[in-house]
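Below is the sequence, then the predicted model.
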Amino acid sequence: MGLEATLPADGFMTTRLTSAINWARRSSVWPMPFATACCGIELMASASSRFDLARFGAEVMRFSPRQADLMLVAGRVSVKMMPVLQRIYEQMCEPKWVVSMGACASTGGVFDTYAVVQGIDQYIPVDVYVPGCPPRPETLIEGIMAIQRIIDADNLPRDPDGLRQPLGITVEPTYTPRPIPVGISAASRA
């Protein structure tokens, strides 16, 4: 009683390539947490069993920027941390998105000092702002759902003539396999 029941008798379904790719991207967002303060506790709570961020395909927290496509900046960012944050953002794979979580990351919060950045959007592009001090886990989940809506609206790349550019999904091998030096047989060891 699943997808098989809704398919026609001939057993295939049609869709647009854009929709299928965006569905796959939306359903497998890998966040890179950059949590520095109390917002980090709420970020951790959103992945717990009570709030279950896994329902939205974002439970795989990646601590390597090369494996992440969503940066979650949770908490205040000092001036000394900003170059690190920018370096992590630059190392993330494309397409990438940023969520600014809480008042401190979005505007500096109550820390109106020379040492705290007054909004990370001055240094890296922010896609979604999650309000609160600290925001509740439900609010963060709503922010991730907003990122998923952004991904759904994304289109495939096109050249100036309107033709679809290749996605580069298939990677050709960079080596030629050698032949096996010893023949393989299914003979028993007797």
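Thanks, I have it.

rest of the way, CA atoms for contacts and neighbours
Will do.

Sketch out the strands for this protein, chain order is fine.
Secondary structure of the chain by DSSP state E: the strands cover 31-35, 70-74, 97-101, 128-130.

Would you mind telling me which of these is nearest Ser19?
strand 97-101 (18.8 Å; Cα to Cα).

for the closest one, packing partners?
Applying 3 or more Cα pairs under 8 Å, 6 or more residues apart in numbering; DSSP states H and E, one finds that strand 97-101 contacts strand 70-74, strand 128-130, helix 137-152.

Put this next to the previous one:
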Amino acid sequence: MGLLDAGITNHNVLVTSVDNVLNWARLSSLWPMGFGLACCAIEMMATNASNYDLERFGIFPRSSPRQSDLMLVAGTVTMKMAERVIRLYEQMPEPRYVLSMGSCSNSGGPYWEHGYHVLKGVDRIIPVDVYVPGCPPRPESLIGGLMKVQELIRMEQIGLSRADALKKLAENPIDPQAIIEQQRKTAVAH
């Protein structure tokens, strides 16, 4: 449910809740900071290119953690890099979200068994909100993950914990392909 779905009265007055306004503003201006560490970073960069046009979803990549509200961890996180991931996460303002992209950042990937130097999932050091599987995941998968983050933001309420919002999101799954197709139809119509 978007902001405009709340209802407009006869006198052009928008009636909605504070939660809806805040969530609409947050999800319509998501500023991710890409933290590309390996081959997943190539797919992340491809997603930021003009072919996929993330700006139509209100997603504007940033290079500074102080300007970002979403961290995209893409690739293999080594033990030496873990400290820097934590530092960057702590520099981000609240509310902040984390999307783990690819098998390596999700669970250690192919280095799981024999890679003593590889962290077995970035969720061991920072809380992760959305996981995007794949080795490396396609740009469409990353867009689907970003939409999941937007849905998570949409489900948040003042006084509702992040865990409760994640439960609500799990109960009401979205179909990213349908949303992308709807965006394309809207673009063609205009």
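Everything's here; your move. Not measured: the values here are computed from a predicted model.

most neighbours per residue, which of the helices and strands packed on strand 97-101 of the first structure?
For these, the largest average neighbour count (mean count of other Cα atoms under 10 Å) is found in strand 70-74, namely a mean of 26.

residues in contact with that strand?
For strand 70-74 of the first structure, the external contacting residues (Cα atoms under 8 Å, 6 or more residues apart in numbering) are 29-37, 39-40, 43, 89, 96-102, 104-105.

hey, where'd the helices end up in the first structure?
Here the first structure has its helices, by DSSP state H, at 3-6, 17-26, 38-46, 82-91, 102-107, 137-152.

Looking at those, which is nearest to Arg76 of the first structure?
Across those, Arg76 of the first structure has its closest neighbour in helix 102-107 (4.6 Å, Cα to Cα).

Give me the contact list for the closest one.
Against helix 102-107 of the first structure from outside (Cα under 8 Å, 6+ apart): 39, 73-77, 100, 109-111, 117-121, 129-135.

Of those, keep whichever come out buried.
For the contacts of helix 102-107 of the first structure, a burial check counting by 16 or more other Cα atoms under 10 Å picks out 39, 73-77, 100, 109, 117-121, 129-132, 134-135.

how about Tyr131 of the second structure, what's its match in the first structure?
Superposed on the first structure with TM-score structural alignment, Tyr131 of the second structure falls opposite Tyr129.

wait, doesn't its match sit right on Ser100?
Yes. Under the criterion of Cα atoms under 8 Å, Tyr129 of the first structure makes contact with Ser100 at 4.9 Å.

picking up where we left off before, would you tell me which of the strands of the first structure gets closest to Ala58 of the first structure?
strand 31-35 (6.6 Å).

For that closest one, give me the average deviation versus the second structure.
Here the mean offset of strand 31-35 of the first structure against the second structure after fitting is 0.5 Å, by mean Cα distance after the TM-score superposition for the first structure.
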